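what shape does this take:
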Amino acid sequence: MTEFSTRAIHSGQEPDGATGAVIPPLHLTSTYVQDGIGGLRGGYEYSRSGNPTRDALQTLLADLDGGVAAFSFSSGLAGEDALLRAYLEPGARIVMGNDVYGGTHRLANRLHVPWGVELVTVEMSEPDRVRAALADSPAKTVLWVETPTNPLMKIADIETLAAIGHEAGALVVVDNTFASPALQQPLSLGADVVVYSTTKYLGGHSDVVGGAVVLRDQELADQVQFVQFGGGAISSPFDAWLTIRGIKTLSVRMERHSSNAQAIAEALLAHPAVEHVHYPGLPEHPGHAIAAKQMSGFGGMLSVALAGGPEAAKRFAESTELFALAESLGGVESLIGYPSEMTHASVKGTELAVPENVVRLSVGIEDVRDLVADVQQALDR
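Have a look, this model is predicted:
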């Protein structure tokens, strides 16, 4: 088997047979001419059910994570919703971390709980608590693991939790958005399903919204495929093409994201205005050893708690010059956000609320000296 960075460029990307074009063509079509009734060319009839550009992305995604199938969605949440609808039923249970992305919790709490699904949140970095939350699980149970978490960068031991989940008969799902398949391979560690917001590192350029579900079980993959077909939450051909283009540079980008974030974390740690830095690349991070075991790099995301409280945090978030104040993450440019009132506003006042002195940084691939100077001048104001 070829190495990851080689597969990221070549898997599902055979040169065009008609012209020899190195980059496969973008199939911007909604429908396909048939050679008589039922005479489909290549199996394509309508782009909701299949499109060559989307298929190329799905082949690539499945290969990168070692899955039997992958599906590309119109957003990360659309992919998560399709997976849950495909697997769960009334009376089922979802066990997820008490620090998951606010949108994921909102999806489960506002859309699936009213359908009759039980939602339990637990500290995923403590396996005994996870085991207790899975006790007496119903037949349909999902253990939803996010690692590193958004935004407090907690680390969960995927291999250990997968074993605990399977012991309880649960489907083990890992949100691998922050690490990307370049840094972490959850299926190889025992997970059943990997989900992504491909908007983030996989796309990598803040110009496309998308999601992905990668599975290692064909039966469940067929169910997810039907839910996607029936519900229609597909990625467009152009969005799929942009995501493919982004994945080609994923390996080199993640190396730079990781090295830049490490330098930023160390610089923040040394500043008197900083109370705490959440970054798994720091030896003092409680999940550092586990992250070093299951990740090949520590990623480009970190968060920082300001000693001056909420006002200091807001001032810092609004004072950077290179770090743009914006939601989302994972692009080549650096972004900064205030989770309590931005990405995680939907869980404010709950167990999942983000402390109001916390600022989240998505460290881009700019020159690290410029980025360090920017955070330092913002903290000094």
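
hey, let's count contacts and neighbours off CA atoms from now on
Noted.

report all helices and strands that the helix or strand Ser259 falls within contacts.
Ser259 is part of helix 250-269, with elements assigned from DSSP states H and E. Applying 3 or more CA pairs under 8 Å, 6 or more residues apart in numbering; DSSP states H and E, one finds that helix 250-269 contacts helix 4-10, strand 274-278, strand 301-306, helix 368-379.

buried sites along that helix?
The neighbour-count check on helix 250-269 (16 or more other CA atoms under 10 Å) flags 250-251, 253-265, 268-269 as buried.

pick the most buried one from the helices and strands packed on helix 250-269.
Highest mean neighbour count of the helices and strands packed on helix 250-269: strand 301-306, a mean of 25 (counted as mean count of other CA atoms under 10 Å).

next, count neighbours for the closest residue in space to Glu146 that isn't next to it in sequence.
Take Glu146 and drop its neighbours on the chain: the residue closest to it by CA to CA, 6 or more residues apart in numbering is Asp175, 4.7 Å away. Residues near Asp175, counting by other CA atoms under 10 Å, number 25.

equivalent analysis for Gln218, please.
Neighbour tally, Gln218, other CA under 10 Å: 12.

was I right about Leu220 contacting Arg85?
No - the criterion here is CA atoms under 8 Å, and Leu220 misses it with Arg85 at 11.1 Å.

about what we covered before: any idea of the angle the helix holding Ser259 forms with strand 274-278?
Orientation check (axes from the mean of the first three to the mean of the last three CA atoms, to 10 degrees): helix 250-269 against strand 274-278 gives 160 degrees.

so Val213 belongs to a strand, correct?
Yes - with DSSP: H, G, I helix; E, B strand; the rest coil as the criterion, Val213 is assigned to a strand.

wouldn't it be in contact with Ala70 here?
Yes - under the criterion of CA under 8 Å, Val213 is in contact with Ala70, at a separation of 5.5 Å.

quick one: which of the two has more around it?
Using other CA under 10 Å, the more surrounded residue of Val213 and Ala70 is Val213, with 30 against 27.

and for comparison, fold this next one:
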Amino acid sequence: MELAGMELDNGPATRRPLIIHPNSDVTIILKNPNAPFAPLLANADTASTSAAPGASDEVRFLVSAKDLKYCSPFFRNALDNNWKEAVEYRKNGSVELTTEGWDLETFGLLMRLFHWKRTYGAEDPLLILRPSLPHTDTQIEPMAKLVVLADYYQCLALIKSFYAVEPEKVVTVDLDADGPEQRIQKMYLFVAWAFNWPTYFRAFSWNIMHTANGPITALGLPLPAEIIDELNRGRKLTLRRMTAYLKKHYNSYRERLPCEDTWCQSTRLGLLTLFMQRNHLLPSTADFRGVSVYSLKEAALSMKSFRRKSHVCARNRPNLTPKQIFLQDDFPDLVQGLEIAQFERRDVE
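Just a heads-up that it's a prediction; the model follows:
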């Protein structure tokens, strides 16, 4: 993602001011640019910023108060109320505002979007700025950064105008439990929520519930708590149903072994015991830490049976391995993806 007309100085300690508006009266100081964005919990404590240790890294954006206030209620409040910045602006005709941690290119893009009328005059901003905007299918992290920034500055309507139509085809991601793909799925879920894309929201909420191997968090993304709670509820409900079904067979094998053959009995019970222990179900924790719906099903379906060819079960019942248990007609249905309409949305300005 490049910012047309903006020359970025990559020096860590000092950078030339970035002139967004030629007649600027507001300087926005972006400190600690490019801070970690939506870090995985395992890396949250050790993630480092892009600045060199000890460096005082900041970037100054020269902008116009009129355009900031026109596009963003956040800046309108900052410059029109009785905050000290507003008092200074009214007194001196200029002011410095400070913010921190935003991605440098994303912040610069938002500032250009604020100023597109003055920058490009009567030309259609879509034709000029479209190449700078991140794409849904290949640039979800830059897109999520832009949406988070717009959410913070209360100007989602401006960004949504560029993404008014939900893509027809949902992007496919690998079902990698709680790895980088889980992080990507949460970014897609947040973007779908912000833009009110029901198909994406349903698909990625389903993915998250079925691939998370521990409590689901927002990774710092401004998703409503109700959505996170419902994701955790759906995940645990599915795992509780699956675990209860497996334990029903486990207890049945322990109490009423369906075959008098010692080898058949021990194999049937042993395979299921081993499977449940390896997948953290004997014993299981309240939040099912270390196990996901997806990994549990994949482990069961890939497990081989050790049945002897010469053995015929005395009671003419199938030798149910974990794989065969998962394929039973009465195996509990998996929880479906969430419907975006079930959550109350705040109005997008």
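
TM between them?
Between these two chains, after superposing, the TM-score reads 0.22 (TM-score structural alignment, normalised by the length of the second structure); 136 aligned residues with a CA RMSD of 7.3 Å.

ok, back up a step: the residue nearest to Glu146 of the first structure and Trp144 of the first structure, how far apart?
Per CA to CA, to the nearest Å, Asp175 of the first structure is found 8 Å from Trp144 of the first structure.

all strands for the stretch 1-150 of the second structure, in order.
Using DSSP state E, counting those that start in this stretch, the strands of the stretch 1-150 of the second structure run over 18-19, 26-31, 58-63, 95-100.

which of the ones you listed has the highest mean neighbour count?
Among the strands of the stretch 1-150 of the second structure, the stretch with the highest mean neighbour count (mean count of other CA under 10 Å) is strand 58-63, at a mean of 22.

how many residues are close by Gly103 of the first structure?
By other CA under 10 Å, neighbour count at Gly103 of the first structure equals 16.

shouldn't Ala144 of the second structure be in contact with Lys186?
No - taking contacts as CA under 8 Å, Ala144 of the second structure lies outside contact range of Lys186: 9.6 Å.

can you list the buried residues in the host helix or strand of Lys297 of the second structure?
Using DSSP H and E, Lys297 of the second structure sits in helix 293-301. Buried residues in helix 293-301 of the second structure, counted by 16+ other CA under 10 Å: Val293, Tyr294, Ser295, Leu296, Lys297, Ala300, Leu301.

among those residues, which two are most distant?
Greatest spatial distance among the buried residues of helix 293-301 of the second structure (CA to CA): Val293 and Leu301, at 12.4 Å.

quick one, helices of the stretch 51-200 of the first structure?
Here the stretch 51-200 of the first structure has its helices, by DSSP state H, counting those that start in this stretch, at 52-65, 76-87, 102-106, 127-133, 158-167.

dump the residue contacts of the nearest residue to Arg76 of the second structure once chain neighbours are set aside.
What sits nearest to Arg76 of the second structure in space, not counting adjacent residues and going by CA to CA, 6+ apart, is Lys69, at 4.3 Å. Contacts for Lys69 of the second structure (CA atoms under 8 Å, 6 or more residues apart in numbering) come out as Phe75, Arg76, Leu79.

residues in contact with the residue lying closest to Val214 of the first structure once chain neighbours are set aside?
Excluding its sequence neighbours, the residue lying closest to Val214 of the first structure (CA to CA, 6+ apart) is Ala70, at 4.2 Å. By CA under 8 Å, 6+ apart, the residues touching Ala70 of the first structure are Gln58, Thr59, Leu61, Ala62, Ala212, Val213, Val214, Leu215, Ala221.

pick the one among those residues closest to Leu77 of the first structure.
Distances from Leu77 of the first structure to those, taken as CA to CA, are shortest for Ala212 (9.3 Å).

Asp229 of the second structure: neighbour count?
By other CA under 10 Å, 14 other residues sit near Asp229 of the second structure.

what strand or helix carries it?
For Asp229 of the second structure, the host element (DSSP H and E) is helix 225-255.

report the angle between the next helix-or-strand element following that helix and helix 225-255.
Following helix 225-255 of the second structure in sequence order, the next helix or strand is helix 262-278 (DSSP H and E). Relative orientation of helix 262-278 of the second structure and helix 225-255, computed by the same axes, to 10 degrees: 160 degrees.

which secondary structure elements does helix 262-278 of the second structure sit against?
When contacts are defined as 3+ CA pairs under 8 Å, 6+ apart, helix 262-278 of the second structure packs onto helix 225-255, helix 322-326.

closest one to Ile29 of the second structure among those helices?
helix 225-255 (31.0 Å).

so for that closest one, what gets flagged as buried?
In helix 225-255 of the second structure, counting by 16+ other CA under 10 Å, buried: 227-228, 230-236, 238-243, 245-247, 249-250, 253.
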